[in-house]
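> After the sequence you'll find the predicted model.
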Amino acid sequence: MVESTRIVLASRPAGAPTPENFRIETAEIPAPAEGEVLLRTLYLSLDPYMRGRMSSAKSYAEPVEVGAVMVGATVAEVLESRAPSVSKGDVVLAYSGWQTHDVAPAHGLRVLDPAKAPVSTALGVLGMPGFTAYAGLSRIGKPQPGETLVVAAATGAVGSTVGQIAKIKGARTVGIAGGPRKVAYLNEIGFDVAIDHRAPDFAEQLAAAVPDGIDIYFENVGGSVAEAVYPLLNNYARVPVCGLIANYNATGVPAGPDRLPAFYGRILTKSLTVRGFIQSEFVRELYPDFLREMGEWVAGGRVHYLEDVVHGLAAAPEAFIGMLEGRNFGKLVVRVAD
C-alpha cells in the first residue's frame, strides 16, 4: 500500500470558488492489478474546464462528486507496472487528478519521450490545450492566407497556440490579453497586433486593428470582449467556441437587455458559422497529425509556449482560483514532485 495525498471537492462553489471548496486528505492506494500501473504524479495541469466539473449543472461531462478527487491531466512516473506496454521508470501522460499517487489502467496512458520535449509540455502545447487549438482552428476556423483572426485570452495555453498556428497558415493575427506584460509577450511571439482588454478604449483599439474586419474569432472568453468583437465580424466569418471563462463564476443572467435576438440577427445577416466544440470529438481523426505537426513546429521554433509553474500540490486550489481571475501567465501547471 502507498499513501497518497489528494485534494478533493469539499463543497460546490456558489460563484467564484474559494479555498473552502477544497480539502486536502490522505488515502491508501492499493497495489496495481494485472494490466495496471502505480503512478507518482510529477506535474498536474490546471485548466478552466475544471470549474464546470465542480458544478452539478448538466454539461458534456459528469460533475466531480463532493468528496471525490478533483479531475485533471497529469504527467507521472511509473513506480510499478503489471502491464507489458508500460515499464517501471517510464514517464506517462495520465488523468490521475489532484493527487500525488494513483493506480491506473495502462491502456489509457501515453508514454512520453523526455528527449523530444520537456515532459510538462504534454499538459500544454503538446497536450490537450494544444490539441484544442489545433482541432478548433483546423476544423472550424479554417484560416486562409490574408484573413484576419482574433483570439481572446491570447497568452493562455490555447489562445497563444491558436494565434501561432494561424500565423503559420498565413493569416493576420490579433491577440487580446489582460495587462501590458501579456501584451508585450504576444508581440514577442509574432502576433501582428496585441491589445489590452483592460484599456478604457479597448473597443476602439480593436476596431482600428481590424480595418478589413474579422474572418475568424476563436472564442475563449465571452463577456465584454465578445461584445466588442461581434460587430466587426465579416460575412461568412467562423467562430469556434472553445470556452466562456468570463461567465464561469456567474450566479445569474447578465444585467441589461436580452442580446440574443441581435446575436441571432448577425448570424443570419452575415452568414456566420458559430460552432461550439469539445476537443475529444476530434481525437480519433486528428490526434496523430497533431502530435506530428505540433512536435515539428515546437522543435523548429515556429510555435513558442510559456508555462506558469507553481510548486506543491497544496498550492493547486489558490493557483486554480487565480487562473479563473486571469492571474496566470501561460499554461498553468503544478509541479507536484521532482
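Received it, and whenever you're ready, just let me know what you need.
> hey, let's count contacts and neighbours off CA atoms from now on
Fine.
> Helices of the stretch 1-150 of the chain, start to end?
In the stretch 1-150 of the chain, the helices defined using DSSP state H, counting those that start in this stretch lie at 49-53, 128-136.
> Give me the buried positions along the shortest one.
So that's helix 49-53. Residues 51, 52, 53 are the ones in helix 49-53 that count as buried (16 or more other CA atoms under 10 Å).
> Now do the residue lying closest to residue 168 once chain neighbours are set aside against residue 160, distance only.
Leaving aside its sequence neighbours, residue 168 sits nearest to residue 302 (CA to CA, 6 or more residues apart in numbering; 7.8 Å). For residue 302, the distance to residue 160 equals 12 Å [CA to CA, to the nearest Å].
> Just want to know which of those two has more residues nearby.
Each of residue 302 and residue 160 has its neighbours counted (other CA atoms under 10 Å); residue 160 has more, 29 against 15.
> and the more buried one, helix, strand or coil?
At residue 160, secondary structure determined by DSSP: H, G, I helix; E, B strand; the rest coil is helix.
> Start and end of stretch 3-18, how far apart?
Stretch 3-18 end-to-end distance (CA to CA) = 27 Å.
> if we look at that stretch, which residues are touching it?
20-29, 54-56, 64-70, 98-102, 249-251, 313-314, 321 (CA atoms under 8 Å, 6 or more residues apart in numbering).
> next, the one to line up against it:
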Amino acid sequence: MSETNRRIVLAKRPSGLVDDETVRLESEPAPQPADGEALVKVRYLSIDPTIRTWMDDVPSYLPPIQIGEVIRSGGVGEVVESRTDAYQPGQLLFGMTGWQDYVIADAGERAMTVLPEGVPPGVAIGILGVTGMTAYFGITDVGQVKEGDVVVISGAAGATGSAAGQIAKIKGAKKVVGIAGGAQKCAHIVDELGFDEAIDYKNEDVAARLREACPDGIDLYFDNVGGSILNDCLANLAQRGRVVLCGAISTYNDDGPPVGPSNYLTLLVRRGRMEGFIILDYLDRFPAAQMEMAGWIAEGKIKSTEHIVEGLEKAPDALNLLFSGGNTGKVIVAL
C-alpha cells in the first residue's frame, strides 16, 4: 500500500488561538498494519475544547501534546485493512485517532470501539460519545439533578451544554435556563431543544437576567465557561446549590493559569458545593448511559446538532470556532 498519511502536528505552544505557527501539516507514508493490527482511515474528527488545553505544557489529566506530535483527538474511522479478528474491513470504529488520515488499531492500548449498525458517525462522536457522556454524568452523577430543580447551563448552544440542558429537563428539572451568545443561538436552544429560557451573554446583563429568570436562586449550575459568568451564577446560587465544573472555555486561550472566582465564599454562605470531574473516570459506566441516551433519541426526547467542517487542513479553524462562538452544536471535521 502506498497511501500518504497527512498529519497535523504541534509546531509551537500556542498563545491565544491556534494559528499557522502553532501547527504544521506534514505528509508521510501511511502506516502498515502488523499481525494483530488493523489500518483505519480516519473519516471524522471530534473537535473539543479540551484539545486546546492539551497543547499547553501544563499538568492535566492527560500528558501535554509534545512538539512534533500529532494533535490528539477522538474520531471515527473505517477499517481498510485488517490483520486481526478484532476488526473487519468496512467496519466503522470510534477512538483516539488524532488529526491525521490513517491510524493503527489493535486490541491493546490502541483499541477502538466498533460502531453499532445504524448509528451515524456524528451521533457516535457527539450525543452518544464523550460529549454526551460528559453531559450525562455531569448532570446526573456530579450535579445530582432532581425533580423541581432550577438549572442553569452556560455554553448552552455548544455540544455538551445543549445535551446537559436536555438531560436536566428529562430528569425532571422545573426550569432550565441556557446562557448562549447571540439571538440565533438563544432561539435555537429554546425553540428546538426545549430550554425554558435563554440569556444572551453578548447583548444582555447576565447577572440581572439570572435574577429575573431564577428569582429563588439556582439549584444546579453546569459550568462550561468559567470567568465572569461563573461569578454571576455563584452570586445567585440557592441554598444547597451545586456547581458542576465541566470546563472553562473562556480562559483556555489566556496565557498563564486562570483566575479563580472572586466570590467563591458564596458557597460557604449558601452551604453550596462546587465539584469538578473528568469523564475518563466514568468509562466503565458508558454502556448503560449510552443505552439510556439511545432510548431518549429514539423517543425524540433529546436532539443533537452537528456543525460540520470539511477537510483535515481545516481542523485548526474548526477548533477556533469553539472559542469564537462560531458553532452551534457539536463541531466535527469530515476528512
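Thanks, I have it. Remember, it's a predicted structure, so these values are computed and weren't measured experimentally.
> Throw the helices of the stretch 1-150 of the first structure into a markdown table and include distance to residue 259 of the first structure, thanks.
Shown next, in a markdown table, are the helices of the stretch 1-150 of the first structure (distance: least, CA to CA, whole Å):
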| stretch | distance to residue 259 of the first structure |
| --- | --- |
| helix 49-53 | 24 |
| helix 128-136 | 25 |
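> Residue 164 of the second structure corresponds to which position in the first structure?
Under the alignment (TM-score structural alignment), residue 164 of the second structure maps onto residue 162 of the first structure.
> Name the nearest residue to that match, sequence neighbours excluded.
Residue nearest to residue 162 of the first structure in three dimensions, not counting chain neighbours: residue 133, with 5.1 Å by CA to CA, 6+ apart.
> The alignment partner in the second structure of the one you found - how many residues pack around it?
With the correspondence set by TM-score structural alignment, residue 133 of the first structure lines up against residue 135 in the second structure. Neighbourhood size, residue 135 of the second structure [other CA under 10 Å]: 25.
> Could you do residue 263 of the first structure as well?
Neighbour tally, residue 263 of the first structure, other CA under 10 Å: 13.
> Could you confirm it falls within a strand?
No - per three-state DSSP, residue 263 of the first structure lies outside any strand segment and is helix.
> centroid residue for the second structure?
For the second structure, the residue sitting closest to the mean C-alpha position, by CA atoms, centre = their mean, is residue 131 at 4.3 Å.
> measure the closest residue to it other than its chain neighbours to residue 243 of the second structure for me?
Nearest non-adjacent residue to residue 131 of the second structure, counting by CA to CA, 6+ apart: residue 160, 5.4 Å away. Distance of residue 160 of the second structure to residue 243 of the second structure, computed by CA to CA: 16 Å.
> out of these two, which sits in the more crowded spot?
Taking neighbours as other CA under 10 Å, residue 160 of the second structure and residue 243 compare with residue 160 leading, 30 against 27.
> Now the buried members of the contacts of stretch 3-18 of the first structure.
Buried residues within these, counting neighbours by 16+ other CA under 10 Å: 21-24, 54-55, 64-66, 69-70, 98-102, 249, 313-314, 321.
> Now residue 199 of the second structure: which helix or strand?
Secondary structure from DSSP states H and E places residue 199 of the second structure in strand 197-200.
> The following helix or strand past that strand vs the first structure, mean deviation?
Sequence order places helix 206-213 as the next helix or strand after strand 197-200 of the second structure, per DSSP H and E. Mean deviation of helix 206-213 of the second structure from its aligned counterpart in the first structure after superposition (mean CA distance after the TM-score superposition for the first structure): 1.3 Å.
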